[in-house]
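Asker: how would this look folded up:
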Amino acid sequence: MLSATNLPADQFVPDFPSHLTADIPIQYIIEKLHDLGPLYFNDKKTAYAELRIAGINKPFWVHKEYLETQSMFFKELFETVQNGDAVTISIPSPETFEAILEYLYYGDIQKWYASLTLDNYYGVCQNVEFLGLGSDAKDVCLRFYHQEIKGLSQ
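Answerer: Sure thing, here's the model as predicted:
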C-alpha cells in the first residue's frame, strides 16, 4: 500500500483531514472529485459556501473539497469559512475565474486550454499563481506560452 512516507510530498495536501485520506494519494482523490464534477459544479443545493468574486456580478456555489485540495489560497481561506457562509474575494483577473473554477471541478485540461487566448493569457497565469494552483495548472500556462506566444515571435 502507498503511504505518505514513500511518495513525494506534493502528492498529498498538507493538513488535509488525515482521517479521511490516510494512505490515499491526493491525485486519486482529485481524480474521483473530477469524475463527480458535473454533478456538483455550481450546485447551490450541495454547496459548502457562496463565493463571490469582486468584479463579477454573480455568485459561485462552491464545495470545500474541490477547492482546498487543488488551491493553497482556498485551503487557507476555508480555515475560516464555515458551511453556508458567503465570502467575497478579490483576484487579479476576475473575468478568467469561471474557466479556472470549471477546470477545478471537471479536470478537463483540454477544455481549459482551449479557453485561453492571447488577450486573457496573462490574467489566467496571474490567477493560477495567486490561487496557488498545482503543477498541472502551471503546465497549461507554460504550454500555451510555448505554443501560442513564443511561436508567434519566431
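Asker: switch to C-alpha atoms for all contacts and neighbour counts from now on
Answerer: Noted.
Asker: what's the local residue count around L33?
Answerer: As a burial measure, L33 scores 20 neighbours (other CA atoms under 10 Å).
Asker: ok, it touching Y105?
Answerer: Yes - applying CA atoms under 8 Å, one finds L33 in contact with Y105, separated by 7.1 Å.
Asker: shared neighbours, these two?
Answerer: With contacts defined as CA atoms under 8 Å, 6 or more residues apart in numbering, the residues shared by L33 and Y105 are Y66.
Asker: what helices and strands are in contact with whichever strand or helix holds L39?
Answerer: L39 belongs to helix 26-40 when assigned by DSSP states H and E. With contacts taken as 3 or more CA pairs under 8 Å, 6 or more residues apart in numbering; DSSP states H and E, helix 26-40 sits against helix 97-106.
Asker: list the buried residues in the helix it packs on.
Answerer: Judged by neighbour count using 16 or more other CA atoms under 10 Å, the buried positions of helix 97-106 are 97, 100-106.
Asker: quick one: contacts of it?
Answerer: Under CA under 8 Å, 6+ apart, the answer for helix 97-106 is 33-38, 40-41, 66-67, 70, 109, 111-112, 115, 124, 127.
Asker: could you also give me the structure for this next sequence, so I can compare it with the first?
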Amino acid sequence: MLNWITNTISSLSYLGIGLLMFLENLFPPIPSELIMPLAGFTVARGQMQFIPAIAAGVLGTVIGALPWYYAGKILGTERLQQLADKYGKWISISSKDITKADRWFDRHGSKAVFFCRLVPGVRTLISLPAGISGMHFHSLGSQKEYAAV
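Answerer: This next block holds a predicted model:
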C-alpha cells in the first residue's frame, strides 16, 4: 500500500493527493495517515508547494465525503432500515440499531461529526448519518453545543 501511495503522489502530484484522499473517504482501508505525511515529505524535498498540497488533500477529503453523505440523504432512515433488515445480518446490523443510532445522532450529531472525522475508518461512515439527518454541510454546530465539550 505504501508503494502505491508513494507512486500515485509521485506520478500525479497534487491530483494524486486529492485522488487518494477522495478514495480514503470512500474506502476506509486506504489510510490518510500515510497519504498526507508522504505529501509533506514531498513538500519538504521541494518537489511540491505546501499550500497546494494541503488544498488538494482537503478538497479530496470533502469530495470523498459527498457520496456517503448523499447516500444517507437520498436513502433516508426508512430505506436504510429496510436494507438492514434484509441484508444486515452480514454486518450484524438491524433496523433497531439504525433507529437507536438515529436518535443518538439527533442529540449529538454535530459533536459526533467533528470528533469522528478525526478517527480513521469512522470518518468514512459518519457522513452517512449526517446525510440522513440532513445536517448542513457547512456547519458543525453552534457555539452553544461546543461550550459543553
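Asker: care to give me the TM-score?
Answerer: Remark: TM-score between the superposed chains equals 0.30 [TM-score structural alignment, normalised by the length of the second structure]; 81 aligned residues with a CA RMSD of 5.5 Å.
Asker: picking up where we left off before, quick one, the helix holding L39 of the first structure and helix 97-106 angle?
Answerer: Interaxial angle, helix 26-40 of the first structure versus helix 97-106 (axes from the mean of the first three to the mean of the last three CA atoms, to 10 degrees): 110 degrees.
Asker: helix 26-40 of the first structure: what's the following helix or strand?
Answerer: Following helix 26-40 of the first structure toward the C-terminus (DSSP H and E): strand 49-53.
Asker: how big is the angle separating that next one from helix 97-106?
Answerer: 150 degrees.
Asker: next helix or strand past strand 49-53 of the first structure?
Answerer: strand 60-62.
Asker: helices or strands next to that following strand in the packing?
Answerer: On a contact count with 3+ CA pairs under 8 Å, 6+ apart, strand 60-62 of the first structure meets strand 49-53.
Asker: mind giving me the packing neighbours of the strand it packs on?
Answerer: Using 3+ CA pairs under 8 Å, 6+ apart: strand 49-53 of the first structure touches strand 60-62, strand 86-89.
Asker: could I get those strands as CSV with distance to R143 of the first structure?
Answerer: Converted to CSV, those look like this (distance: least, CA to CA, whole Å):
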stretch, distance to R143 of the first structure
strand 60-62, 28
strand 86-89, 28
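Asker: wait, which of those strands is closest to L131 of the first structure?
Answerer: Minimum separation from L131 of the first structure across these (CA to CA) falls at strand 86-89, 10.9 Å.
Asker: in the helix or strand hosting T99 of the second structure, what counts as buried?
Answerer: Per DSSP H and E, T99 of the second structure falls inside helix 95-116. Buried residues in helix 95-116 of the second structure, counting neighbours by 16+ other CA under 10 Å, are found at 95, 98, 102, 105, 109-113, 116.
Asker: from A147 of the second structure, how far off is the residue nearest the centre of the second structure?
Answerer: The second structure has T124 as the residue nearest its centroid, 3.5 Å off, counting by CA atoms, centre = their mean. Distance of T124 of the second structure to A147 of the second structure, given as CA to CA, to the nearest Å: 26 Å.
Asker: ok, the closest residue to S10 of the second structure other than its chain neighbours - how many residues close by?
Answerer: Counting by CA to CA, 6 or more residues apart in numbering, S10 of the second structure lies nearest to G16, which is 7.8 Å off, once chain neighbours are set aside. Neighbours of G16 of the second structure under the rule other CA under 10 Å: 23.
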